[in-house]
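> Just need the structure, nothing else, for what follows:
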Amino acid sequence: MSKYAGEEILVVKRELLEEIGMFEGFQKDGADDAMAVMLEEGNHFFMDRAEAEEDPSHKQLIPYCIFKCGDRVLHYTRGKAGGESRLHSKISVGVGGHINPVDVGVGNLGAAVYYTAVQREIDEELDIQCDYEMRVIGLLNDESNPVGQVHLGVVHLVELESEEVSSREDALTDLSWATVDELNGELYERLETWSALCARYLATL
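Sure, this is the predicted structure:
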């Protein structure tokens, strides 16, 4: 039996992305417009995860939240408790996960479902003891490996007033802070692909 048995996750069709404008890497320009299209009702739906993981004709929408305080960025090592074995032991700057039907509640699909899921992921995975502001800064797409081919990252920058953050999840181990320069230097080779793309972008801000 698949480890994803019974799980459904939110996806969009690859052909929709191709209509919007397919890209590779980190894309800032047009991200807000692309999000508006993808989050229109009818343009996204739930799909069996086991099928989706092997089907590049669909992209799983993944919130990827970067937590920044001043010039320092939160990072962690992905533990074995995480759902994606292909990413274990990699350093990540992104917190987030799949969007499941639990986020729908009594409402319909749409932008509200997505943003409810983002907040749920943050609340489940991190204990944040300060105020913060969050905004979408770009999209991530990586066709070079099997993980990237079936996922689309939505990058949220979460700007914190302090570094009072701790992990609630075993999958997030060795929680620590590093400057953008450190992420692009000594830590770069250990970053998962999406985090490496984000680190490069953060260096341009």
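> Only C-alpha atoms from now on, for both contacts and neighbour counts.
Noted.
> Run the chain-centre distance for the helix or strand containing Val158.
Using DSSP states H and E, Val158 falls within strand 151-160. Chain-centre distance of strand 151-160: 6 Å, with C-alpha atoms, centre = their mean, to the nearest Å.
> just stretch 152-167 next, same as before
Worked out by C-alpha atoms, centre = their mean, stretch 152-167 lies 11 Å from the chain centre.
> Now show me the structure for the sequence below, then we'll compare the two:
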Amino acid sequence: MQEKILVVPKESVLQKNVDFQGFRPGTDQNLWTHFAAEGLFLVRDSVEYDTRYKQLIVYLVLRHREEIFIYQRIRATGEKRLLDKYSFGLGGHINPVHSCSFRRLIASNLARELKEEVSFPGPYSYRFLGFLNDEEEEVGRYHFGLVFLVSCLSPQITVREKNKIQGKLIPVSQLEDYRDNLENWSSILLPYIPPEVGSQKSDV
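Below you'll find the model as predicted:
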């Protein structure tokens, strides 16, 4: 069965005057309402490089206390456009689920993305940070990010696909050291993450 993913028509985003460049922190109810009303599920292969649509992505920043999980796509990765780049966000498409609300749809896909990409013991919590849109870089032109900060109780975070990705926790104060090698979404988020992590002393 072909994978279906959640997209929104780019034209409708422009018409609703909710198009922007960069990161928009906080909860913009107009955007949530627009995505819930205009979103539709299409076959992934048909929209992967179709600029008429924006693919909605859950983008998860993992932390343990004042450390951030950073990872790098290595040679075996399937995403050649991001090869060797570092990122501190795990991104995943939104697939259909049996849900009675848009909020539950997002929450279900967030949990699935965590389960597929990383492994860590113990509970976690999360909160929404904001929206991310990038029209200046190739990958970003097809995607729109829903950014969440995920707080893990345990520091034992490992990637599942070790042949594709390598990752580790680093002090949030060291993120700046990776600036020149960050993929664009992480680069856009870089100024916002240290204050968010530093303001949250407890994990869950």
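> going on from the strand holding Val158 of structure 1, what's the next piece of helix or strand?
strand 165-167.
> Give me the buried positions along that next one.
165, 167 (16 or more other C-alpha atoms under 10 Å).
> correct me, but Val97 of structure 2 touches Leu105?
Yes - judged on C-alpha atoms under 8 Å, Val97 of structure 2 makes contact with Leu105 at a distance of 6.4 Å.
> about what we covered before: distance from the strand holding Val158 of structure 1 to structure 2 after superposition?
Mean deviation of strand 151-160 of structure 1 relative to structure 2 after superposition (mean C-alpha distance after the TM-score superposition for structure 1): 0.7 Å.
> which bit of structure 2 covers that strand?
Strand 151-160 of structure 1 corresponds to residues 143-152 of structure 2 when matched by TM-score structural alignment.
> Repeat that for stretch 124-141 of structure 1.
Mapped onto structure 2 using TM-score structural alignment, stretch 124-141 of structure 1 covers residues 116-133.
> need the strands for structure 2, in chain order.
Ranges of strands within structure 2 are 4-9, 22-25, 40-43, 53-64, 67-73, 86-87, 90-93, 118-119, 124-133, 143-152, 158-159, 165-171, based on DSSP state E.
> want to try JSON lines for those strands, with distance to Tyr178 of structure 2 as columns?
Below are those laid out as JSON lines (distance: least, C-alpha to C-alpha, whole Å):
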{"stretch": "strand 4-9", "distance to Tyr178 of structure 2": "31"}
{"stretch": "strand 22-25", "distance to Tyr178 of structure 2": "19"}
{"stretch": "strand 40-43", "distance to Tyr178 of structure 2": "35"}
{"stretch": "strand 53-64", "distance to Tyr178 of structure 2": "15"}
{"stretch": "strand 67-73", "distance to Tyr178 of structure 2": "10"}
{"stretch": "strand 86-87", "distance to Tyr178 of structure 2": "7"}
{"stretch": "strand 90-93", "distance to Tyr178 of structure 2": "16"}
{"stretch": "strand 118-119", "distance to Tyr178 of structure 2": "21"}
{"stretch": "strand 124-133", "distance to Tyr178 of structure 2": "20"}
{"stretch": "strand 143-152", "distance to Tyr178 of structure 2": "19"}
{"stretch": "strand 158-159", "distance to Tyr178 of structure 2": "19"}
{"stretch": "strand 165-171", "distance to Tyr178 of structure 2": "11"}
